[in-house]
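Engineer: sequence and computational prediction follow.
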Amino acid sequence: LVGSGPKADAVKRRRRTSAPAAPAATAAAAAPAEPVESHDIWIDPAAVSHSGRGPQAPVAGADPRPTLGGAITGLVSKVLAKPPVRKIARDLGIDLADVVPTGARGEVTREDLVSYQAQRDAELDKADTFWGKTGRPQEQRIEKIPVKGVRKATARAMVESAFAAPHVSIFVDVDASRTMEFVKRLKASRDFEGIKVSPLLILAKAVIWAAARNPSVNASWVDAKDGSDSAEIHVKHFMNLGIAAATPRGLMVPNIKNAQDLSLKELALALNELATTARAGKTQPAQMQGGSLTITNIGALGIDTGTPIINPGEVAIVAFGTIKQKPWVLDGEVIPRWITTLGGSFDHRVVDGDLSARFMADVASILEEPALLLD
């Protein structure tokens, strides 16, 4: 009962004459029962049922004011289960109170434990998937990953570049069929035996060649250090060719120093070493410094093209899309050709629309006819 009111009258029971009283019961007469008060909640012991036998009188000699905890404890029934079942539950770490009993007398059976364990295993298996336990609140199903190391440095650099350099992007579709034929011949050549050769090698050579014809794409915009609004454009007469690489540590852009001095075979070896080192997570900070122009090979992931963000300290980046066979009009006929799409992003403070278009056209011309590299 909850609330307040007059105290109940004393409860008295007639003395039994047919059965001898227990030793403890003969020590004192029955005492009147009074409500147990605990703040604004009180319980009348006479109203508490024990094992379905109705109100029970206080035990003679005992405190006529039982505690609240004792009264409530008397209402809790014990989970029924045979000893072997209890042992199995202990071994499995199962709380019998969590198991729904199906026994004839309301007891937990061995089958109940098997069913409960199977359900628990299914939930654990489901929790091992990406989506986790769908029954849990969403705020408990959020994985929090600290941003640090390479990821933190990359994020800071990308934000700085995206909001400091006004980007402009252009795209061009290229018939790279002759590049594919050239790569096939290089793979069969004895000079390139044991060396991995891909269309990226031809694109790298094309970028170096096109940058020599359009020097301002191989440059940097440098603000004055005194805080004034003056600035300089630093045109670099060397090519430290950056290759964006996805690694276990995050995105990295190591570069090949003085790539303009390398032969086609030397450039292939440098690309292979750069990729192997990056995938192994062994790229050194010095290898990522001093870049002058970058290539991102998104085609390796099956992507057609994109709008890449310029690497900080540079003014141009070229995205190399996947090469696919597509219908192409050649000499008035529609025939299947190996087609790719190049995307270029440029710092519009340095590279105007005309310059970016000429540079991309020069890169495309090498992919369409690699023999131009012999000029």
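Structural biologist: Perfect, I can see it now.
Engineer: from here on, contacts and neighbour counts on C-alpha atoms
Structural biologist: OK.
Engineer: any idea where the helices of the protein begin and end?
Structural biologist: Secondary structure of the chain (DSSP state H): helices located at 68-73, 83-92, 110-127, 149-164, 177-188, 199-213, 264-279, 353-368.
Engineer: neighbouring contacts of the fifth one?
Structural biologist: Going back to what we said before, that points to helix 177-188. 192-193, 195-199, 202, 337-339, 367-370 (CA atoms under 8 Å, 6 or more residues apart in numbering).
Engineer: tell me which residues in the strand ranked longest in the chain are buried?
Structural biologist: For the chain, the strand with the greatest residue count under DSSP state E is strand 333-347. Of the residues in strand 333-347, those with enough neighbours to count as buried (16 or more other CA atoms under 10 Å) are 337-347.
Engineer: and for stretch 184-201?
Structural biologist: Using 16+ other CA under 10 Å, the residues of stretch 184-201 that count as buried are 186-187, 192, 197-201.
Engineer: same question, stretch 215-223
Structural biologist: For stretch 215-223, a neighbour-count test (16+ other CA under 10 Å) marks 216-221 as buried.
Engineer: residues touching that stretch, excluding its own?
Structural biologist: Under CA under 8 Å, 6+ apart, the answer for stretch 215-223 is 211, 229-237, 239, 292-293, 313-316, 346, 349-351, 356, 359.
Engineer: put this next to the first one:
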Amino acid sequence: MTTTATVKEFRLPDLGEGLTESEIVQWHVAEGDTVELNQVIADVETAKAVVELPSPYAGVVVRLHEAAGTVVDVGAPIVSFAVAGEPEVAPVPSAGEERPAKREPNLVGYGAAVEKGGRPQRRSRLLSAARPAGAPPVPARRERPRSTPPVRKLARDLGIPLDGLAGTGPGALITRADVLAALAGTAGSPVAAPTEGVVPPVRQAARSAAGETRTPIRGVRKHTAAAMVASAFTAPHVTEFLTLDVTPTMDLLAELKQSRAFEGTRITLLALVAKAVCIAVARNPSLNSSWDEEAQEIVQYADVNLGIAAATPRGLLVPNIKAAQALALVELARSLGSLAETARAGKTPPTDLAGGTISITNIGVFGIDAGTPILNPGEAAILAVGAVRSMPWEYQGAVALRSVLTLSLSFDHRLVDGEQGSRFLADVGTILRNPAMVLAMV
């Protein structure tokens, strides 16, 4: 019995975040490679992080439709496979299409992935074996010029055919500058005349002043900018400040670092602040809530999903520790260390970036004393922790050199009254001023 090979297109799926586009950061396969079901084929940057994209088929890679570094619209084809017999898994459907009954590939961060093997081997045997004897070879598709959707639209508007243009971008990618150069007649390729009535844009975005650097706004930074603008102009922010003597907390921190219970665990001031926040939330639950505009309801949460703002090479991320209030201090310290390491590596899964209820940002690591942090969208409060400084301070009726820091609390005044925000901040301050006071608070 002979088998037939079917060419299957895999379109870029929405990775569960309501995205409209994603950037292909890196391909892990090449045309001609044999891949297994759920084998990681590419790294894709979403609006929040870089995730691994698994193969929806077992077969041979026939064509990579887009080069690494390309921003691709959700639903656009990115790779084609030659699949022997029935496909292992149907592709993720585009918006409006009926979802097939067969299971989808496991996206990293959304389910357990099949363990991938070693380096893929380049073969063409599957393609030839999959064709009946005497059948003509599967026709190869005409290669589409490589470019981004905005560049293709610009070319269409200006009447510039992309066929024959030599791309100057990474991987021969046709850029906006290439299209504009073709319009001006400076490109070496033949160019059709602009469509009648189409006026070239006045602004020459391809030209930059000497020493000027332009960086496309996309990925994590694009998402962060949109989220911060939405937060700042939706939630009425109020910020309160508290400067306090944390010498007893710093002494406790030094003792914990020598404790056998924390052996092998990096314990920091941030872990103690995080624990203090969890205790203060239990006494002031309005800080752990959100505003449901559609239902016109205030949603108060039982668990404290504690977000920790992390500066990464790709931009600001706020992953959160689920049910942080249930963790012992040593567990909280380990979770913070793991969270920071994963974020810096760009491997934070989308599940860790969703569902936060209250956040902490440690601006003290940059030598900053205080600020007015913007709320993470959907959360009621965010606490900024300033730098610890040795300062003259009133202590037991005299002036002494003490460890002092400033806490800055921003909260949504729709959800949190001034009294509630002040009590929460005072509770955190009480714990950091004298950790033994926890015994009287829990």
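Structural biologist: Done, it's in. No experiment lies behind these values; they were computed from the predicted model shown.
Engineer: quick one on the thing from earlier: tell me which two of the buried residues of stretch 184-201 of structure 1 sit farthest apart.
Structural biologist: Based on CA to CA, the longest span within the buried residues of stretch 184-201 of structure 1 runs between Phe192 and Leu200 and measures 15.1 Å.
Engineer: give me the number of residues near the counterpart of Val363 of structure 1 in structure 2?
Structural biologist: With TM-score structural alignment as the criterion, Val363 of structure 1 lines up with Val428 in structure 2. Number of residues near Val428 of structure 2 (other CA atoms under 10 Å) recorded here: 23.
Engineer: in this structure Val428 of structure 2 contacts Val277, no?
Structural biologist: Yes - proximity of Val428 of structure 2 to Val277 meets the contact threshold set by CA atoms under 8 Å, at 6.1 Å.
Engineer: where in structure 2 does stretch 307-318 of structure 1 align, residue-wise?
Structural biologist: Using TM-score structural alignment, stretch 307-318 of structure 1 lines up with residues 372-383 of structure 2.
Engineer: so what touches that stretch?
Structural biologist: By CA under 8 Å, 6+ apart, the list of residues contacting stretch 372-383 of structure 2 reads 227-228, 230-232, 237, 239, 286-291, 318, 356-361, 384, 407-412, 415-416.
Engineer: now swap in stretch 313-327 of structure 2 and tell me
Structural biologist: With contacts defined as CA under 8 Å, 6+ apart, stretch 313-327 of structure 2 is touched by 48, 220-221, 224, 275, 278-279, 303-311, 332, 335-336, 339, 343-344, 346, 348, 352-356, 359, 376.
Engineer: repeat the analysis, applying 7 Å as the threshold.
Structural biologist: For stretch 313-327 of structure 2, contacts defined as CA atoms under 7 Å, 6 or more residues apart in numbering pick out 220-221, 224, 278, 303-311, 332, 352-353, 356.
Engineer: what does stretch 356-363 of structure 1 give?
Structural biologist: 206-207, 210-211, 214.
Engineer: go again with 8 Å.
Structural biologist: Outside of stretch 356-363 of structure 1, the residues within contact range by CA under 8 Å, 6+ apart are 170, 172, 203, 206-207, 209-211, 213-214, 217, 342, 344, 346.
Engineer: same thing with stretch 401-410 of structure 2?
Structural biologist: Residues lying outside stretch 401-410 of structure 2 but in contact with it, judged by CA under 8 Å, 6+ apart, are 237-247, 250, 369-375, 381-393, 421, 425.
Engineer: now it on structure 1. Mean distance?
Structural biologist: Its aligned residues in structure 1 lie a mean 0.3 Å from stretch 401-410 of structure 2 after superposition (mean CA distance after the TM-score superposition for structure 1).
Engineer: any chance of the helices of structure 1 in TSV, plus distance to Gln140 of structure 1?
Structural biologist: Formatted as TSV, the helices of structure 1 follow (distance: least, CA to CA, whole Å):
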stretch	distance to Gln140 of structure 1
helix 68-73	34
helix 83-92	26
helix 110-127	12
helix 149-164	25
helix 177-188	51
helix 199-213	44
helix 264-279	33
helix 353-368	49
